[in-house]
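Engineer: Sequence and predicted structure below; questions after.
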Amino acid sequence: MAQDTEQQARTTRPATPARTLLPLVLPAVAVGVGASLLYIGVSSAAEQLQHVLWGPLPHALGVGPYSVLWMFVMLVATGIAVGLVVWKVPGHAGPDPATTGLNAPALPPLVLPGLLLATALMLAGGPSLGPENPIIAVNVSVAAWLGGRWMRRAPGALWPMLAEAGTIGALFGTPVAAALVISEALAGRPIRGMLWDNLFAPLTAAAVGAMTTTLLFRPAFDLGLPAMGAPHWQDVLAAVVIAPAAALLGLCAVAAFPYVHAAFQRLRHPMLMLPAGGVVLGALAALGGHLTLFKGLAEVSELAHDPAGWTAGQFALMAVVKLAALVVAASSGFRGGRIFPAVFIGTALGLCAHALVPGVPAALGVATAVLGILLAITRQGWVSLFTAAVLVASPAIIALLCIASLPAWLLVTGRPQMQLREDGTPVR
C-alpha cells in the first residue's frame, strides 16, 4: 500500500508554474550564447594560428607543410609551448586532462586563461584532441562565477547545468542530446516538478548555443555520404557487427590508457612530459599521415569526400594510428577532449568496413562505427547516438543506431572508462 501511494505521488507530481520557469529563460539564453561565443572564439583563433603554422611558415622555410620533418617539428614544438603554459602560467592550465570528462567542476578564475591558451595551442599544433573538455570546463567556471553574482537566489547547481548544456549544444549541434545528458545527471537526484520542467532551462541553453554556432560559425557535421534507402536485413546484421567491433577497439585503447599515462607521469615535469608526447605523436604522424593530425573534423570530411580514394588497409591504419595518438595526447598532458578524434576513428573504421564489404552502405558503416567507438571512449550514450546520427543525412539510420547500440553497450558497460582518478586508477 505504501508503495502504491508513493508511485501515485510520483505520477501525479504537479507541473511547475510558468511564472517559475519564465525567469530562467534570460539566464539560459545568456549562457547558451556565451558558451557558443567562447567556443567560436577559441576555435577561430586556433584555426588562424593553424593556417600560419601549417601553410606560409613551412613554405617560407622551404619545407613541405605535411612532410615528415615538419610534422615532427610542429608536434614537438607544440609540446614545448603547451608545457611552458602548464609550467609557468598561473593555474597551470587546470587539472590533469586524463582526469577530466564532460562533467567538469567549476575552476578558479585564475586557471581559465592558461587553460584556454593551452587548448588553442594544442588545436593549432596538431595533437589528436578536440576542444570539448576544456571549453566545457571554462564555460562552467565562468557561468558559476558570474551567475553566483548576478542571481544570488538561483540554485548553485543551475549555472553548471546551463553551461554544460549550452556548450554541448554549441559543440555538436545537438540540443536534444544535451538535454538528455542533463536528464541522465538528474536521474539519481530528487527533483521537483515534472522532468520536462527541470529540462526547460538546459534545453533553452543548448538550443541557443547550437543555433548561435550554426549562424555564426556554420560547422559542417553532415559528411555528405550517399543517403541510405529503406533498411534491409543485411543492414541490421552489419550494424550489430560494426558497432561492437568498433567498441572493442575502443576498449583496447581504454585498457592501455592508465599504463601510458603512468609512463608519462614518471617524467614528472610538464617540460618533459609534453615534449615527449610530441615526439611520440610525431612518430605516429609519420606512420599515419597528415590526416591523423588535429581534432579530426576537417579531416573526416576529406575522408568522406572520396571514400574510394583509400584502401581498406589504409583506413584501418589511419584508425589505429589516430586511436594511439588520442591515447598519447590525452596521457601526456595536452589539454583537450576525446570526442572529436573518436569521430575520425569511427569514420575511418566505417569506411574500412565499406571498402571490405561494398554491400555495407558507407553511411551505415560510418554511423555505427562512430557510435561504437564513442560508447567505449566516452560512455555517454546520448551524445554517442546523436553525434553518430548527425554525420549522415538518413532518416533510416536512427532505428539502426538504436539497435546497434544494444550489443555495443553490453560490451562496454561496467568496464573502465578513458578517464582516471587522481590516483591514476580508471573511472568505471
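Structural biologist: Okay, I see it.
Engineer: Please count neighbours and contacts with C-alpha atoms only from this point.
Structural biologist: OK.
Engineer: Quickly note the distance from the spatially most central residue of the chain to residue 170.
Structural biologist: Residue closest to the mean C-alpha point of the chain, counted by CA atoms, centre = their mean, is residue 339 at 2.6 Å. Applying CA to CA, to the nearest Å, the value for residue 339 to residue 170 is 14 Å.
Engineer: Repeat that for residue 143.
Structural biologist: 15 Å.
Engineer: Who has more neighbours out of these two?
Structural biologist: residue 170 (34 against 26; other CA atoms under 10 Å).
Engineer: right, and the more buried one touches residue 217 too?
Structural biologist: No: using CA atoms under 8 Å, residue 170 is not in contact with residue 217, being 9.9 Å away.
Engineer: list the contacts for residue 14?
Structural biologist: Applying CA atoms under 8 Å, 6 or more residues apart in numbering to residue 14 gives the contacts 193-194.
Engineer: nope, residue 301 is what I meant
Structural biologist: residue 223.
Engineer: Would you agree it falls within a helix?
Structural biologist: Yes: using DSSP: H, G, I helix; E, B strand; the rest coil, the secondary structure at residue 301 is a helix.
Engineer: Distance-wise, check it relative to residue 362.
Structural biologist: 13 Å.
Engineer: And for residue 146, the neighbour number?
Structural biologist: 12.
Engineer: no wait, residue 113
Structural biologist: Neighbour number of residue 113 under other CA under 10 Å is 18.
Engineer: do the same with residue 353
Structural biologist: Neighbours of residue 353 using other CA under 10 Å come to 24.
Engineer: before we move on, what about residue 425?
Structural biologist: A total of 14 residues lie near residue 425 under the criterion other CA under 10 Å.
Engineer: Pasting the second one now:
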Amino acid sequence: MATDHDATAPAEAPVRVLLPQVLPALVVGAGSALLFLGVSRIAEELQSVLWETLPDALDIGPYSSLWMIVVLTATGVAVGLVVWKAPGHAGPDPASEGLGGPPLAPGVVPGLLVASTLALAGGVSLGPEQPTIASAIALAVWLGLRAAPGTPGAFWASLATAGTFGALFGTPVAAALVLSEALVGRPGKGSLWDRLFAPLVAAGAGAMTTQLFSSPSFAMGLPALTDPGWEDLLAALVVATLGALFGLLGCYAFPALHRAFGRLRHPMLMLPAGGLLLGLLGALGGHLTLFKGLHETKELVGSLGVYSSGELAKLAVVKSVALLVAAACGFRGGRVFPAVFIGAALGLAVQALVPEIHPAVAVSSAVLGVLLATTRQGWVSLFVAAVLASSPAMLSLLCLATLPAWLVVTGRPQLELDHRGDALR
C-alpha cells in the first residue's frame, strides 16, 4: 500500500526520458561553444588590427593616450551605429539585463553579436558572457521549437545557457552551479540531478568544444597556499568583505550614471560619449584597464611585487569606473571578466600594504567579494575565486569568507537595473 510520502514524492525521470535529451544537449552545447569561439576569434583578429597593425603603420604607440582615446571613441561611434540601425537595436538596454533572461527574437542576434564584437576588440571594459548567452538562448529556442514543437522553450534556453557557461570557463562545473542556483524553488518534476542531466551534457559539450579549439584557463600562476592557518582565514574574511564593499560602491553609483547617459537619449550620442570617457580613463589607468580583463589580470598577477599599493588601487578604481561607464552608456557586454580584474587589483593592493597576507588569499578573496557585489551569483563567485587560487587548501577559506561578504551585499543595490532605471536588490 502506498504511503502519503510515496504519493507526494516526485517521480524519478526514467532513463527513456533522459536518454533522448542527450543528442539535442550535445548539439546545443557544441553550437553554443562554437558561437562563443567565433565571436572571440573575430574580436581578437580585429583587436590585433586596431591595437597592433594600425598603430605600427601610423608609427604611433599602440597604447599612447591619443590612440586609446581615438580608438575607444571610434568604437563608441561604430557600436552606436549598430545599436541605432540594426534590427532590434542590438537587444534591450544592457544595464537591465543579467545572464540569461527571456529569449530575444532571432533577428536581434546579428546586431547584438556585432556590437559585442566591436566592443571587445575596441578595448571596452566588458566581457563576452552576457551577449553570447543571450544570442545562444535566442538561436537555441528558435531552432529548438521548430525541430521539436512540443518541447518547452525553457528546455532549449537551459541547454544554451549551460553550453555557453561550459565554453566560457572550459568546464561544466560553473554551469552546474549556476543552474542549480537558478532551479532552487522552481517547480518541476524529478530530482535536481534529473533536471540538470541535459544541461550538464550541454555544458560538457561546450567545455570540450572549447578545449579542442582553444586553451581556456583562469589559472593566474599565483603561489599556492598549501597549509592555511588562522591568520590566512582572518585575512580571507577581511579581504573578501573589503572586496564586497568596494564592489557595492559601483552598484550605488550605477543608477545615477545610467540616468546621466540616458539624458543624451540617442545611441549616437550616448555611445560615442561613453567611448570618449573610456579612452580618457584608459589614458589615466594605462592599457591594463582596457578590454575584458582576463589577459590583463594574468599580466597583473604575473608582475607580483612590481606595482606599489597606490598604483594597484588606482588600477582597481579606474577599471571599476570604466566598467560602470561601459555598462551605463549602452555597450553590449558582460561584467564578470572586468570584475575579476578589479578584484585582483584590489587584492594585490591589500597584499602590497600588508605583505604578510599570502598573495593567493588576497587575490582570490578580493575577487570573491567583488564578484558577489557585482553579480550576486554566489556559486559562480566562489567557483571563479577558487579557480584563481589554484589550491584545494583555499576552498575552505573561501567558503567561510563568502559568509561575511554575502551579509554585506544581500539586500543591497545590484549592478543591474529594472526597466524603470532603478537598481535591483
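Structural biologist: Received the coordinates, thanks. On a predicted model such as this, the values are computed, not experimentally measured, just so you know.
Engineer: Translate the residue nearest to the centre of the first structure into the numbering of the second structure.
Structural biologist: Counting by TM-score structural alignment, residue 339 of the first structure lines up with residue 336 in the second structure.
Engineer: which ones are touching that match?
Structural biologist: 127, 129, 371, 374-375.
Engineer: Select only the buried ones of these in ChimeraX?
Structural biologist: The buried residues among those can be selected in ChimeraX (16 or more other CA atoms under 10 Å) with this line:
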select :127,129,371,374,375
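Engineer: In helices, which of the contacts of residue 336 of the second structure fall?
Structural biologist: 129, 371, 374-375 (DSSP state H).
Engineer: could I get these as JSON lines with distance to residue 315 of the second structure?
Structural biologist: Putting those into JSON lines (distance: CA to CA, whole Å) gives the following:
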{"residue": "129", "distance to residue 315 of the second structure": "23"}
{"residue": "371", "distance to residue 315 of the second structure": "17"}
{"residue": "374", "distance to residue 315 of the second structure": "17"}
{"residue": "375", "distance to residue 315 of the second structure": "20"}
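Engineer: Out of those residues, which comes closest to residue 136 of the second structure?
Structural biologist: residue 129 (10.5 Å; CA to CA).
Engineer: wait, isn't the closest one in contact with residue 338?
Structural biologist: No: with contact defined as CA under 8 Å, residue 129 of the second structure does not count as touching residue 338 (11.1 Å).
Engineer: what about the helices in the stretch 251-400 of the second structure?
Structural biologist: Remark: helices assigned in the stretch 251-400 of the second structure by DSSP state H, counting those that start in this stretch are 267-285, 294-302, 309-329, 336-353, 359-375, 378-389, 394-409.
Engineer: mean deviation of the fourth one from the first structure?
Structural biologist: Mean deviation of helix 336-353 of the second structure relative to the first structure after superposition (mean CA distance after the TM-score superposition for the first structure): 0.8 Å.
Engineer: angle of that helix against helix 378-389?
Structural biologist: Counting by axes from the mean of the first three to the mean of the last three CA atoms, to 10 degrees, helix 336-353 of the second structure lies at 50 degrees to helix 378-389.
Engineer: Next, the angle from helix 336-353 of the second structure to helix 359-375.
Structural biologist: Going by the same axes, to 10 degrees, helix 336-353 of the second structure makes 140 degrees with helix 359-375.
Engineer: Give me the angle between helix 336-353 of the second structure and helix 309-329.
Structural biologist: Using the same axes, to 10 degrees, helix 336-353 of the second structure lies at 160 degrees relative to helix 309-329.
Engineer: Pull out the buried positions in helix 336-353 of the second structure.
Structural biologist: 336-352.
Engineer: Can you tell me which of the contacts of residue 336 of the second structure is nearest residue 181 of the second structure?
Structural biologist: Taking the contacts of residue 336 of the second structure together and measuring to residue 181 of the second structure by CA to CA, the closest member is residue 375, at 13.0 Å.
Engineer: I appreciate the help and will end here.
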